[in-house]
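Trainee: using only what follows, build the 3D model:
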Amino acid sequence: MQPDIINDLWVLLASLLVFTMTISVGFLEIGELNHKLDRSLYKTLIITGFSLFFMGLIGFNIAFAPTIDGVIGNPFYSNLFLGLFSTNLSGGLTGVFWLTGKNFFDTGLSTGTYFLFETAFASVTLALVGVVVLRKIKMSAFILFSIIYFIFIYTIPAAWIWNPTGWLYTMGVRDFAGGLVVHGAAGFAALAILVRIWQEEKKKGLKESKIEHASLNSGWLTLAIILLWVGWFGFNPGSELAFTTETVMVVITTFLAAASAMVSTMGTKFLISKHDPGLIYGVNGVLMGLIVITPLAGYVSPGSAVVLGLISGPIFVYAEKLLSKPKWYSDPIGVLPGHLVGGIFGLLMIAFFTQTSFAIASGASTLPNGILFGGGILALHQLGLEALAVVVVGAFVFTASYISVYVISKFLKGMLQDSEYSDQETANTTTS
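Mentor: Here you go, the predicted model:
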């Protein structure tokens, strides 16, 4: 089977759009915190380069090669770096990557195209995790964590849910473009890092975590959300892995959900505060809508996308309020209320809003109609499957991430940047 040239070209372009999202997350960090550019941009450059190198080395095989008992892809399926020096790689000069062939997704993508697409997803996922490190941890600690993340932490859940031989996929779990594999998992990994940061901060005698206060830069913030929104054009529609009429429908559901969430987020904030919510809530509204629609963009109608977007706004505002109360961590970019809460909520909504006609067109022919569309007991079963995926992926990612940063911390004799705490340590130790 030869690659489908149109599908291959479309997914290749989508890959490039998704890659722009990694650097856009760095712009978002700059826009919300207005701190020096060098660390944020350096961090996103490292993430991009490391994702290509370590996913190419072995991570891509662990996630997307035929799995061993549904748990882990064969690490040496296509050798290192997609065949190394071989001229006979399946899906290289000829043929298609195995899971895009007729026996599975049947979209006819070459190995190189599929590798770039999935690696771009891995890259932006770590970028989301990385916003919680801010100026708190040593760059050497983040670099070491990045290597582990691309080889093991990101790839295992991807093998379970996105690989058609993965154990959760074969059970019936679906996650269209990464509500759990990307956004939810990023939230769980970030939470593990925040726990370790707090443990080290307590050892320094701090009574509460060092806070990174918002200091908006409107230009960078606007640039960031525009690039992220455009990048999502590759993120969700590209996840069709083909250029079809359903691909255009995914564009519509994605963009309508983002716009609807912006309206409801700003409206909710205005009703609570009686003040103009400002640029920050417009940006966070768009992001929340994009996050929530991601796991089911290919399974729902435009009307459902609007409803989901309108629901997303109040969820973000109240989740942000609730999750900003603890003083043992600092999450100024909103990874927890946005990506963790939004990703999980969107995933669970698969069981409520799916319509089989859209799901079949997106290659998810086993998905039943959602509860709101008469799915009945089958939809309830789907809800149970998605909830199971949240539990097992959350437990794995949090545990693996915490163990990784704990070992890194011990190896480096602490992972906090001491210089960032020297001015605040005395003040915090006197706070009761």
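
Trainee: rest of the way, CA atoms for contacts and neighbours
Mentor: OK.

Trainee: give me the three-state assignment for Y42.
Mentor: Classification of Y42 by DSSP: H, G, I helix; E, B strand; the rest coil places it in helix.

Trainee: which parts of this protein are strands?
Mentor: Counting by DSSP state E, the chain has these strands, from start to end: 67-68, 72-73.

Trainee: what's the last one in contact with?
Mentor: Outside strand 72-73, the residues that touch it by CA atoms under 8 Å, 6 or more residues apart in numbering are 61-67, 156, 159-160, 166.

Trainee: buried deepest among the strands of the chain, which one?
Mentor: strand 72-73 (a mean of 26; mean count of other CA atoms under 10 Å).

Trainee: separation between N236 and V230?
Mentor: Going from N236 to V230 by CA to CA, to the nearest Å gives 11 Å.

Trainee: more neighbours: the two, which one.
Mentor: N236 (27 against 16; other CA atoms under 10 Å).

Trainee: can you pull the contacts of the residue lying closest to I47 once chain neighbours are set aside?
Mentor: Counting by CA to CA, 6 or more residues apart in numbering, S123 is the residue found nearest to I47 once chain neighbours are left out, at 6.0 Å. S123 is in contact with 19, 22, 47-48, 51, counting by CA under 8 Å, 6+ apart.

Trainee: give me that answer again for 10 Å
Mentor: By CA atoms under 10 Å, 6 or more residues apart in numbering, S123 lies in contact with 18-23, 44-52, 55, 146, 149-150, 154, 182.

Trainee: ok, now V292?
Mentor: 178-179, 183, 254, 257-258, 261, 305, 308-309, 311-312, 338-339, 341-349.

Trainee: give me that answer again for 6 Å
Mentor: Applying CA atoms under 6 Å, 6 or more residues apart in numbering, we find V292 in contact with 342-343, 346.

Trainee: try T294
Mentor: T294 touches 177, 179, counting by CA under 6 Å, 6+ apart.

Trainee: 7 Å instead?
Mentor: 176-179, 236 (CA atoms under 7 Å, 6 or more residues apart in numbering).

Trainee: check contacts around the closest residue to S401 other than its chain neighbours.
Mentor: Excluding the flanking residues, the one nearest S401 by CA to CA, 6+ apart is A189, at 5.5 Å. The contact partners of A189, taken as CA under 7 Å, 6+ apart, are 129, 397-398, 401.

Trainee: narrow those to those in helices?
Mentor: Among the contacts of A189, the members found in helices (DSSP state H) are 129, 397-398, 401.

Trainee: now the two most distant members of the contacts of T294.
Mentor: Taking CA to CA as the measure, the contacts of T294 span a maximum distance of 10.6 Å, between G179 and N236.

Trainee: to compare against the first, here's the next sequence to fold:
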Amino acid sequence: MNAGTDMALNTVWVVLAAAMVLFMEGGFSLLEAGFVRTKNAVNVTMKIFVDLTVGVLAFFLIGFGIMFGKDFGGIISFNFWGASQSLPIDLNLPLSAYVLFQIGFAIAAISIISGAVAERMSFKAYILIAFFVAAILYPVSGHWVWNPDGWLAGLGMKDFAGSAAIHALGGAAALAFAKVLGPRRGRFNTDGSVNVFAPSNIPLASAGTFILWFGWFGFNAGSTLNAADLNLSVIALNTMLAAAAGGTSAMVYTMFRFGKADPSMTMNGALAGLVAITAGCAFVTPYSAILIGLIAGILVIWGTLAIDKLQVDDPVGAVAVHGVNGAFGTIAVGLFDQQEGLFTTGQFHQLGVQLLGVAVVMVWGFVMSYAAAKLIQKTVGLRVHASEEEEGLDMAMHGIPAYNELERFSDQPGLDEALLLRTGSED
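Mentor: As a prediction, the model looks like this:
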């Protein structure tokens, strides 16, 4: 094939992969809507629309230039859209296709935060957070890892599709925002015990998990940026195997520890496997991918329990799924990489680079997000009023419920008033 045909095929492949990554936002929306209480389902969906609107524009206008512009000492860069001749990466596809693909990554980083702050964050505050993450937080650390001139890239850090640059970063940021925001009312007792807020719709959450799983093939395999890359199928296979292993270990573990196969933990186990394999999907064998997934499925449960003990309220388990397993997946490259892994070759260097890289990215994500949360708290306000939280953010922030049972039954004569009240306030 000639160069023109190669570029055409690459363009089609990357645009399709970008569409799959963008479709993952539908998965985030359904997953979060299923995991939160009914009175907040519209609000979490609206936050995903913030990612797809404000977040997209912020990354296109500011973030991409910081991430891939002309470098200044490996720390920061900036360039405006269209200056393709100064990009430090060699692309065999149009710049527009690459920008579209990177937009999907940027808004995924925001959406990780969305679930961790669900049910009590001000909608105005979330708009500011989406802008901050897409314009500054993700692009700066992404520059360190993925811009060839970035200092972590110069050290040889390997993060093929973003276990560190997206997931560990997003998980650390989610932890910071959730910490400053505080738990939902009634979530923790004074003795430290946890009150369970049951998910509103497990089948809806499972549909979101399936969509995220599907989109992850675009996330990982699409990062080849090359339709003719023979490693593409192995990347996709590793992605599938790690997710299956993560779901398996989480499901079996909950059966033995809690006496029942927990649906939400099984879903998060599969997602944890996906997060963990994202860094190494191009560098490890399928057998290593299975082992990475099995470990991730257990880590997400331990991480969730540990975060509860810290009395940090994370309604969907975002910190455990993305933060804990983003870190583990990044470190796993240093253990299982076929060319430089500790367990495969006996070399320590790559493991050291991976440890340094993920630590720096997570510290950056946590510290900057904590500072941003405090600033927003003192200015526009970070949390909704207690009465709004009690009413539910769907009505308080958006004026419409997710499910209109009250309206459906209100025209029936003789309907008991108490039943109406119970129906309208049920979680």
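
Trainee: please state their TM-score.
Mentor: Here the superposed chains carry a TM-score of 0.84, computed using TM-score structural alignment, normalised by the length of the second structure; 385 aligned residues with a CA RMSD of 2.6 Å.

Trainee: can you list the buried residues in stretch 400-416 of the first structure?
Mentor: 400-402, 404-406, 408-409, 414-416 (16 or more other CA atoms under 10 Å).

Trainee: closest one to T100 of the first structure out of these, please.
Mentor: A400 (29.6 Å).

Trainee: surely the closest one and I153 touch.
Mentor: Yes: here A400 of the first structure lies in contact with I153, judged by CA atoms under 7 Å, at a distance of 6.5 Å.

Trainee: tell me the counterpart of S387 of the second structure in the first structure.
Mentor: If you follow S387 of the second structure across to the first structure using TM-score structural alignment, you land on S419.

Trainee: can you put the contacts of A189 of the first structure in TSV and add distance to L279 of the first structure?
Mentor: Formatted as TSV, these follow (distance: CA to CA, whole Å):
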residue	distance to L279 of the first structure
V129	23
V397	33
F398	32
S401	33
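
Trainee: pick out the residue closest to the middle of the second structure.
Mentor: By CA atoms, centre = their mean, the second structure has its centre lying nearest to I112, at 3.4 Å.

Trainee: spatially, what comes nearest to that residue if we skip its sequence neighbours?
Mentor: G170 (5.7 Å).

Trainee: and G31 of the first structure, what does it touch?
Mentor: 216-218, 220-221.

Trainee: can you pick the most crowded of these?
Mentor: L221 (23 neighbours).

Trainee: so it makes contact with E32?
Mentor: Yes: if you go by CA under 7 Å, L221 of the first structure and E32 touch, sitting 6.4 Å apart.

Trainee: got the contacts of V292 of the first structure as a markdown table, with neighbour count and distance to V391 of the first structure columns?
Mentor: Below are these laid out as a markdown table (neighbours: other CA atoms under 10 Å; distance: CA to CA, whole Å):
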| residue | neighbour count | distance to V391 of the first structure |
| --- | --- | --- |
| G342 | 29 | 15 |
| G343 | 30 | 13 |
| G346 | 30 | 15 |
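
Trainee: show me which of those residues is closest to T111 of the first structure.
Mentor: Nearest member of those to T111 of the first structure, counting by CA to CA, is G343, at 28.2 Å.

Trainee: tell me the residue in the second structure aligned with the closest one.
Mentor: Mapped onto the second structure by TM-score structural alignment, G343 of the first structure lines up with G326.

Trainee: wait, its match touches A168, no?
Mentor: Yes: the pair G326 of the second structure and A168 passes the contact test of CA under 7 Å, sitting 4.4 Å apart.

Trainee: the second structure: which residue goes with L323 of the first structure?
Mentor: Superposed on the second structure with TM-score structural alignment, L323 of the first structure falls opposite I307.

Trainee: residues near that match, how many?
Mentor: As a burial measure, I307 of the second structure scores 16 neighbours (other CA under 10 Å).

Trainee: mind checking how far it is from F177 of the second structure?
Mentor: 14 Å.

Trainee: report the separation between the counterpart of S404 of the first structure in the second structure and D337 of the second structure.
Mentor: Residue pairing (TM-score structural alignment): S404 of the first structure is matched to A372 of the second structure. Using CA to CA, A372 of the second structure is found at 36 Å from D337 of the second structure.

Trainee: thought A297 of the first structure was touching F255?
Mentor: No: here A297 of the first structure lies out of contact with F255, judged by CA under 7 Å, at a distance of 9.9 Å.

Trainee: more crowded one of the two?
Mentor: A297 (35 against 24).

Trainee: check contacts around the equivalent of the more buried one over in the second structure.
Mentor: By TM-score structural alignment, A297 of the first structure lines up with C281 in the second structure. Residues in contact with C281 of the second structure (CA under 7 Å, 6+ apart) are 235, 238-239.

Trainee: ok, which stretches of the stretch 151-300 of the second structure are helices?
Mentor: For the stretch 151-300 of the second structure, helices defined by DSSP state H, counting those that start in this stretch occupy the ranges 151-155, 169-181, 202-221, 232-258, 263-277, 286-309.

Trainee: how many other residues sit next to the residue mapped onto N43 of the second structure from the first structure?
Mentor: Superposed on the first structure with TM-score structural alignment, N43 of the second structure falls opposite R39. The local packing of R39 of the first structure (other CA under 10 Å) involves 15 other residues.

Trainee: next, count neighbours for the residue nearest to R39 of the first structure when sequence neighbours are not counted.
Mentor: With sequence-adjacent residues excluded and distances taken as CA to CA, 6+ apart, R39 of the first structure is closest to R135, at 7.8 Å. Other residues near R135 of the first structure number 18, with proximity taken as other CA under 10 Å.

Trainee: next: the one 5 residues further on.
Mentor: Around S140 of the first structure sit 12 other residues, with neighbours defined as other CA under 10 Å.

Trainee: separation between the counterpart of it in the second structure and A205 of the second structure?
Mentor: The equivalent of S140 of the first structure in the second structure is K124 (alignment by TM-score structural alignment). Distance from K124 of the second structure to A205 of the second structure, counting by CA to CA: 26 Å.

Trainee: and what of V180 of the second structure?
Mentor: Relative to A205 of the second structure, V180 of the second structure is positioned 26 Å away (CA to CA).

Trainee: got it, and L169 of the second structure?
Mentor: 24 Å.

Trainee: ok, now V358 of the second structure?
Mentor: 29 Å.

Trainee: before we move on, what about L128 of the second structure?
Mentor: Distance from L128 of the second structure to A205 of the second structure, by CA to CA: 27 Å.

Trainee: same check on L299 of the second structure?
Mentor: 20 Å.
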